[in-house]
Every structure is written in structure tokens, then in C-alpha cells.
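K.L.:
need a structure here:
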Amino acid sequence: MNKFSWPCVLVAVASFAACNQTSGTTTAKTAVAHADDTVMSCTSNLPSRFAVNTSSDSIVASGNNSYEGMVKIPGGDFLMGAADKEGRTDEYPQHAVHVDGFYMDATEVTNAMFAQFVKATGYVTTAERKPDWEELKKQLPAGTPRPADSLLVAASLVFTPPAGAVQLNDVSQWWQWVKGADWKHPQGPGSSIKGKEHFPVVHVSWDDAMAYAIWAGKRLPTEAEWEWAARAGLTNKPFTWGTEPVEKGKPKANIWQGHFPDRNTATDGYARVAPVKSFAANAYGLYDIAGNVWEWCSDWYRSDSYTQSGTKKLINPAGPAASYDPEEPTVPKRVVRGGSFLCHASYCASYRVSARMKTSPDTGLEHTGFRCVKN
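P.N.:
Okay, here's the model as predicted:
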């Protein structure tokens, strides 16, 4: 497939103008973020990339009721949302929330775990399916020409760092559509997950994550559950580990170090995805709740959901009834949380516990995975 060779791809990849200056850890960067709320976030404006009708209707629970690999998260009350001035507008205002106790996977779902699901069910992920042009064109401007059949193939977006410094307003310089990229081939057909059984599974859509959760007898966490678990009993702290800046001390999470997007010094030991449990767990025993890969939540995304929460404490909120993203109002989005190996303090500090992002549910990416919860 030619790089960004048709309009849908151009639209999709333009969304990755991501992380530029929308949040961070300095006053200057925060000022930029709040001065221009039209700046796109790390996962904004992603159209329905594959427009493949995947369904979990045929998936049945495996019957395994074990809590193996999970940690118990106590119930409690907290203020959800950003407590400082570092957040994006959709992280305000803080609002009171109560969540009941639950169990959560200690790690992101790994390749080995996902492989067991695929073997048992024969499930085919979104990224492995051929796009449906009739569905895809509904999300493109009227009159968009139909691409050649040779381009309507199963593919996914792979991070491809440029050789040198580039302008950050052209994300096509570091994201590339790769035919054959999927969970078994994270960088395309020449790559594999052999020897990476304990790495997080990636290139999974929300639909794929839901199918796995049903099979495993679990579910995806609500956004409130995810943030409560990430806070790990700490009150109004920006990070899952507390307040120490991510750049200080020993590596705390798998993020980007160096100059984005061309030079990753990999000070934390990893240039891309890291095996689970490569960094210390938080106080609740959760690994990689910050960085490594984005994690799907069950909630629909609304940019104004916090402003509509009111003053009454919310009890086990499950999110809005429908999605609304003013940057792309015709495309429904689900919430993703936690940041990824591409987050940098000066570019995309979404490893903060209150940081929110959103992605079309049929979209999988090289830096997106999930973990499950259970009542």
C-alpha cells in the first residue's frame, strides 16, 4: 500500500497531530493548551478506519471464573478529573464519584492471553478484515473517490519514526498505513510476536477487546473505575506513583524519551512496547497503568460529560448514553486511558491519571491495548 495514498488515510492520520501541546507538565505548555482548545489530542479525529462490522454476539464465556492474574481494588469515593492546571478541558470540573470494589487485571492483556482467546473462538480482529467501502465512505466528505481495490485491504497504522527532526504538524511523517499489520504482526508482515508472549496485545479495536472480555467472563472497566484504580488511594496526585515528575528518579513507566518523533533515547529500556511488569506496580498492584499502551474503557466519550455531572455524587457512573466529540461529531468514540510509549512530557503527557482520550471503537493502533475487570 502506498503511504497515505487516499483521502480516508489522510483524514485518519491527520488526527495524530496528537499530542502536540495539548497537555503537559510546564506552565508554558499548559498555557498553549488552554489558549487553543482546537488543538487535536493524541487520538482525536480518527475516522472509522476499517468500517468492518465486527460483533461479539457469537462469543460465549469460556466458563473460567478464576480471578487469577487480577488484583482486588477496594471501593471508595474520590474526586474524578484534573486537580491542577495541567489537564485538557475535558478533564474539568472535578466531580465526586463513588465506585464499588472490583477486581482488575494486574497487567494489560498480553499476546499469550489473546492468543488463547483466538484459538478457542476463531475470532478475527478488526485489523485483519478487509475494509467495507460502502461503510467507510459514510465517514468521508461527499464526493470522495473510491480507492482502488488494491488499497482496500486489511491494514493498520504503524509508528514509523522519521530519520531526523520534522515539523510536528505533519503526522504522516511518523505514522504509516501498513498492509498486514495486526496483533500478530505489530510492525507488518515482516514482524511477529514470537518471543513476545508477555507483551501487551496491540492493534485491537474496542470491539476486539469487548469480545475477549466476554469470553474471559470479564468486562472492560468504566472510565471512573479506571481512574480510581490508577489513583491507587492517592488524593489529587497527578500520577499513579504520586507527584514526582516522570523524568526524575528511576524510570516509572514506558514513555518516550529524547526528541519526538525522531529520536528515542529509550532511557527506560524500551523504544516501543515493553513486556508487562517491566516497571513497578502502583499501590494497588497494577502494572503499566501509566504509559506502555493506551487502554480501552467501556464508556462512550463526550467532551462535556464532566460539565454535565452536576454537584451530586455519582455512584458507579457508566458514562454518557451516547458519544459526542465536537472535533468529529459524526463519529462515535469510546474512551481510552493511560497514555503509551509515545507519550513525552513536552508533547503528550497522557500518563497523568486524569488524562482522557477518545477513539472510534473499530480502530486499533500499534500503541493501544486493554485490561479487564470483574465484579
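K.L.:
from here on, contacts and neighbour counts on C-alpha atoms
P.N.:
Noted.
K.L.:
distance of Trp206 from Lys119?
P.N.:
19 Å (C-alpha to C-alpha, to the nearest Å).
K.L.:
which one's more surrounded, those two?
P.N.:
It is Trp206, of Trp206 and Lys119, that has more neighbours when counted by other C-alpha atoms under 10 Å, with 28 against 9.
K.L.:
which elements pack onto the longest strand seen in the chain?
P.N.:
Scanning the chain for the strand with the most residues, using DSSP state E, yields strand 294-300. Taking 3 or more C-alpha pairs under 8 Å, 6 or more residues apart in numbering; DSSP states H and E as contact, the helices and strands that strand 294-300 lies on are helix 223-231, strand 334-337, strand 368-369.
K.L.:
next helix or strand past the last one?
P.N.:
In the C-terminal direction, the helix or strand that comes right after strand 368-369 (DSSP states H and E) is strand 373-374.
K.L.:
outside of that following strand itself, list whatever touches it.
P.N.:
Strand 373-374 is touched from outside by 102-105, 217-221, with contacts defined as C-alpha atoms under 8 Å, 6 or more residues apart in numbering.
K.L.:
tell me if Met210 really is in a helix.
P.N.:
Yes: secondary structure of Met210 (DSSP: H, G, I helix; E, B strand; the rest coil): part of a helix.
K.L.:
here's the other one to compare against:
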Amino acid sequence: MLPGVALLALPGGEFTMGTDSSEGFAADGEGPSRRVRVSPFRIAPTTVTNQAFAEFVRATQYVTEAERIGHSYVFHLQLPAARCALSPEAPGLRWWRVVEHACWQRPEGPGSHIHTRPGHPVVHVSWNDAQAYCQWAGARLPTEAQWEYAARGGHDGRRLPWGDALAPGGEVRCNTWQGQAFPDAPAAHWQPGPVAADAFAPNDFGLHNVCGNVWEWCTDTFLPDYHRATAADDPLDLRESGQRAMRGGSFLCHDSYCNRYRLAARSSNAPHSAASNIGFRIAAGMPAQG
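P.N.:
As a prediction, the model looks like this:
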């Protein structure tokens, strides 16, 4: 493990994973909820930051997939108006723009840079990029079960680490969409985009920003029958699907479109995909099966 990377040691044990709530997305396979057990493991308190990823790149000369491809996907309101107008829409998703030369170092394309945000989550990293970082760091991505166990912070049955209300008493506790209906009317005081990886109070296990901010890649492949098909002890899905699991939601989550900021929510993307709202955190322990 890298010097200076302090992972949280979690004892593991049984917990209730998934949800039977009607607000879950049936097509994502958020349930049925069930009791599962995870072995002791370690996990990072935050997602990997720009500064940490830069150290990896300096040491290895690694080039991310977005850099090799020559473009990545950026949410339209993160872009200056002129660049937004010149960047084509992603097929079927008008709020995403295909931005030439957008990558982890230039999150909104040419003219943007990470120099002023070293503590923000690294974004525009594919699952394959995350795997390369993990190999260098002597770590790995958490499994979906490890991620949910850690994100729950020892509390079964909650929608969110602190309870069921997204903003109890009006207090904002995570970085999700603020304002009117997604994707065109953000609140005047809020700018769409990631905030610092350690923003907001941690959960009761010490993890920051498990809800919102950026999606987090997991080890598992993604299939909607996950809860019916995987073991109750250290669940891990490695069946071929062409997709990899992501957890936690992002700054774009909103009840009017996508409430996947919830702890039980799941999503996926192709392992080569990258965007301005996808990052990862690292873990160690319980080596992958198969």
C-alpha cells in the first residue's frame, strides 16, 4: 500500500443489503433485500483525489483511456457557453456533451485544469484506469457488498448514512442536484460539479461522500439479478455482462430524474467509459474470487 494512504479498517459482519422499497429501480436489481456477510477489509475514507492520481501518473507515465480516445463526456452546465455550443450532444442524452480533450487533468476540456482542486475527486477515469491505479497502489476496488457495508456505517435499513431524509431540517449533507427539475435549472447558489473528496461530515465508519458527488466504480460486473444470483457470504459478481457496477450516485442525482444517491441504489457503465461525474475509491482485503 502506498505510504501516506491510510485505509479504514472495518470489522465486517452481517448486514441487510439492498432494498425492497418501491422507490428503487427494479431494472437495476436493487433487491430483494437480504442478509449478507462480508469479511474484514479496509477501505479509503475518500475517493481518489486529483493529487493522488497525479502522483500515480508521474510515477508510471500512465495515459488514461479518455486521453487516448481524445474526448470524454461533460455535463452541459459545467461548460462555458461557447464550448457547450461547439460540443456535440451525447446520443440520446442532451445534457451530456462530447468534449474534445476533456480528461482527468482538464475536467471541462481545454482551458480547465486541476491545479486549483487537488483535493477534488479525480474524474474522467474508466474502470480500466481505476484498475491500473489499484495495481500501482497495491489495492483494489471494493466489491458492491463491501461498498454498501462501508457506506451504511453500521446502520441497517436507512436510505442514507444519516437517516431517511436527504436534507434533514434543511441541512445539506451531500452533493446532489440543487434547484428545480434536472437538468436545466440549478439553484443560483449551486454550481453543478464535484466538491472536495472530504466535503461534508463522514458517516459513522469515517467515509466521506458515499452519497452524491461522483459515482464510484466497484469490482463487480453488473447484472440486475445480483441479489438473487450471488452468495450470501462475501458476494461478488464476476459473470460476464460487458458492464461494471458503480455505486453512490453523483452531483447530478435528483428525485425528478434519478434518485440513485441512495445507499441501496446501483448503476453501471462500460469499463472503458469515462465522464465528469465518475471516480473511484480503493480498498484492500478479501481478494477477488474467480
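K.L.:
contacts for the helix or strand following the longest strand of structure 1, please.
P.N.:
Where DSSP H and E defines the elements, the next helix or strand beyond strand 294-300 of structure 1 is strand 314-315. Taking C-alpha under 8 Å, 6+ apart as the criterion, the residues outside strand 314-315 of structure 1 that touch it are 96-99.
K.L.:
for these, could you give me JSON lines that also reports secondary structure, distance to Ala283 of structure 1 and neighbour count?
P.N.:
Rendered in JSON lines, the data for those read as follows (DSSP: H, G, I helix; E, B strand; the rest coil; distance: C-alpha to C-alpha, whole Å; neighbours: other C-alpha atoms under 10 Å):
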{"residue": "Ala96", "secondary structure": "strand", "distance to Ala283 of structure 1": "22", "neighbour count": "17"}
{"residue": "Val97", "secondary structure": "strand", "distance to Ala283 of structure 1": "20", "neighbour count": "20"}
{"residue": "His98", "secondary structure": "strand", "distance to Ala283 of structure 1": "19", "neighbour count": "19"}
{"residue": "Val99", "secondary structure": "strand", "distance to Ala283 of structure 1": "17", "neighbour count": "20"}
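K.L.:
OK, contacts around the aligned partner of Ile114 of structure 2 in structure 1?
P.N.:
Residue pairing (TM-score structural alignment): Ile114 of structure 2 is matched to Ile193 of structure 1. For Ile193 of structure 1, the contact set (C-alpha under 8 Å, 6+ apart) comprises 111, 184-186.
K.L.:
what is the burial count for the nearest residue to Asn65 of structure 1 once chain neighbours are set aside?
P.N.:
Distances taken as C-alpha to C-alpha, 6 or more residues apart in numbering place Gly217 nearest to Asn65 of structure 1, at 6.6 Å, with adjacent residues excluded. By the measure other C-alpha under 10 Å, the count of residues near Gly217 of structure 1 is 17.
K.L.:
for structure 1, which segments count as helices?
P.N.:
Per DSSP state H, structure 1 has helices spanning 7-14, 27-35, 111-121, 133-136, 206-215, 223-231. These are given in chain order.
K.L.:
what are the buried residues along the second one?
P.N.:
Within helix 27-35 of structure 1, the residues that count as buried by 16 or more other C-alpha atoms under 10 Å are 29-34.
K.L.:
among those, which one sits closest to Pro238 of structure 1?
P.N.:
Out of those, the one with the shortest distance to Pro238 of structure 1 is Thr30. That distance is 14.1 Å, counting by C-alpha to C-alpha.
K.L.:
the residue nearest in space to the middle of structure 1: what's it in contact with?
P.N.:
What sits nearest the mean C-alpha location of structure 1, by C-alpha atoms, centre = their mean, is Trp294, with 2.9 Å. Trp294 of structure 1 sits next to 336-340, 367-370 when contact means C-alpha under 8 Å, 6+ apart.
K.L.:
quick one: map it onto structure 2.
P.N.:
Aligned against structure 2 - with TM-score structural alignment as the criterion - Trp294 of structure 1 pairs with Trp215.
K.L.:
from Glu100 of structure 2, how far out is the aligned partner of Ser303 of structure 1 in structure 2?
P.N.:
Across the two structures, Ser303 of structure 1 finds its equivalent in Pro224 of structure 2, going by TM-score structural alignment. Noted for Pro224 of structure 2: a distance of 33 Å to Glu100 of structure 2, by C-alpha to C-alpha.
K.L.:
Ala201 of structure 2 now?
P.N.:
In terms of C-alpha to C-alpha, Ala201 of structure 2 sits 35 Å off from Glu100 of structure 2.
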